[in-house]
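>>> structure of the sequence below:
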Amino acid sequence: MTTVLGRPVDEQTRCVHYHSPLDVVAIRFRCCNEYYPCHLCHEEQAGHPAGPWPVSEQDAAAVLCGVCRSELAIREYLTADDCPRCGAGFNPGCRLHSRFYFEPASQPPEGRPTALPRLPADD
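Coordinates of the predicted model:
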């Protein structure tokens, strides 16, 4: 079984910082090769700064589905709304802080915005 460090609150990798029904992934941090539920858990416990995975390493298995415990390649995770192995839904809000884990590509993966769309200004 893959060990997840940090401050998890259940067996599906939710933590004290992120614990909605969809917060079911852990990230293997490139800097230490350890899984943490989130960047805040890593910041609190790792004892060193985190660095994002470079775009050139997006085929690395660095995302753990907390439901089925499958390891996903970064590219696979960034283009999925749910686990391709078990169908568990992933939190769509996580893409707003993916920069803590993954170096941004010059183009976002198809169908996956890097930021929320802007609303038109009131005139």
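>>> please make it C-alpha for all contacts and neighbour counts, starting now.
Fine.
>>> what segments of the protein are strands?
Using DSSP state E, the strands assigned to the chain run over residues 25-29, 34-36, 61-65, 71-73.
>>> need the winner for burial among these.
Highest mean neighbour count among the strands of the chain (mean count of other C-alpha atoms under 10 Å): strand 25-29, with a mean of 26.
>>> quick check: closest non-adjacent residue to the spatially most central residue of the chain.
Centroid-nearest residue in the chain: I27, 5.4 Å away (criterion: C-alpha atoms, centre = their mean). Ranked by C-alpha to C-alpha, 6 or more residues apart in numbering and with sequence neighbours excluded, the top spatial neighbour of I27 is V63, at 4.7 Å.
>>> could you also give me the structure for this next sequence, so I can compare it with the first?
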Amino acid sequence: MQLVGEHPVYGLEVDSETRCQHYHTERDVVAFRFDCCERYYPCVRCHEAVADHEAVVWPRERFDEPSVLCGACGAAMTAPAYLDSDSRCPNCETAFNPGCTDHLEYYLER
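As a prediction, the model looks like this:
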């Protein structure tokens, strides 16, 4: 577990900006909160590795609650704020990996 801002982030080899064993480029600075356990993970593979249950994506009815974490500044944002961010943190402008949007079905209900 790594503390990012005030938020614990769980996974394998998580660094101070939410990079993990699976995704660790300069732009891999996002963690997603899972509905099943209310915990942030850098990726679904980390959830599969350390959680004792199946991953449940963040549901649409909770899109008004913070569910995405910027690893660069520790700001938590809602799913709509993340989706509208143009792959940049709305708080600190750090670039996110645009490839994350290819895997949103693992994190956010569509």
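>>> longest helix in the second structure, by residue count?
Of all segments of type helix in the second structure, defined using DSSP state H, the longest is helix 44-50.
>>> any idea how far the residue sitting furthest away from the middle of the second structure is from S87 of the second structure?
What lies farthest from the middle of the second structure is D52; by C-alpha atoms, centre = their mean that is 18.7 Å. D52 of the second structure sits 31 Å away from S87 of the second structure, going by C-alpha to C-alpha, to the nearest Å.
>>> just G71 of the second structure next, same as before
13 Å.
>>> okay, those two: which has more neighbours?
Neighbours were tallied for G71 of the second structure and for S87 using other C-alpha atoms under 10 Å; the higher tally belongs to G71 (27 against 18).
>>> could you find the closest non-adjacent residue to whatever residue of the first structure lines up with that one?
Using TM-score structural alignment as the criterion, G71 of the second structure maps onto G66 of the first structure. Distance criterion C-alpha to C-alpha, 6+ apart; nearest residue to G66 of the first structure, sequence neighbours excluded, is Q12 at 4.0 Å.
>>> show me the contacts for the aligned residue in the second structure for the one you found.
Here Q12 of the first structure is matched to E17 in the second structure, going by TM-score structural alignment. Shown in contact with E17 of the second structure (C-alpha atoms under 8 Å, 6 or more residues apart in numbering): 4, 29-30, 70-72.
>>> for whatever residue of the first structure lines up with R45 of the second structure, which non-adjacent residue is spatially closest?
Taking TM-score structural alignment, the alignment pairs R45 of the second structure with L40 from the first structure. The shortest distance from L40 of the first structure to any non-neighbouring residue, by C-alpha to C-alpha, 6+ apart, is to H17 (7.2 Å).
>>> now V29 of the second structure
Leaving aside its sequence neighbours, V29 of the second structure sits nearest to G71 (C-alpha to C-alpha, 6+ apart; 4.6 Å).
>>> R30 of the first structure against W53, yeah?
Yes. When contacts are counted by C-alpha atoms under 8 Å, R30 of the first structure is listed as touching W53 (6.0 Å).
>>> before we move on, back to that, any idea how far the match of R45 of the second structure is from T2 of the first structure?
From L40 of the first structure over to T2 of the first structure the distance is 20 Å, taken as C-alpha to C-alpha.
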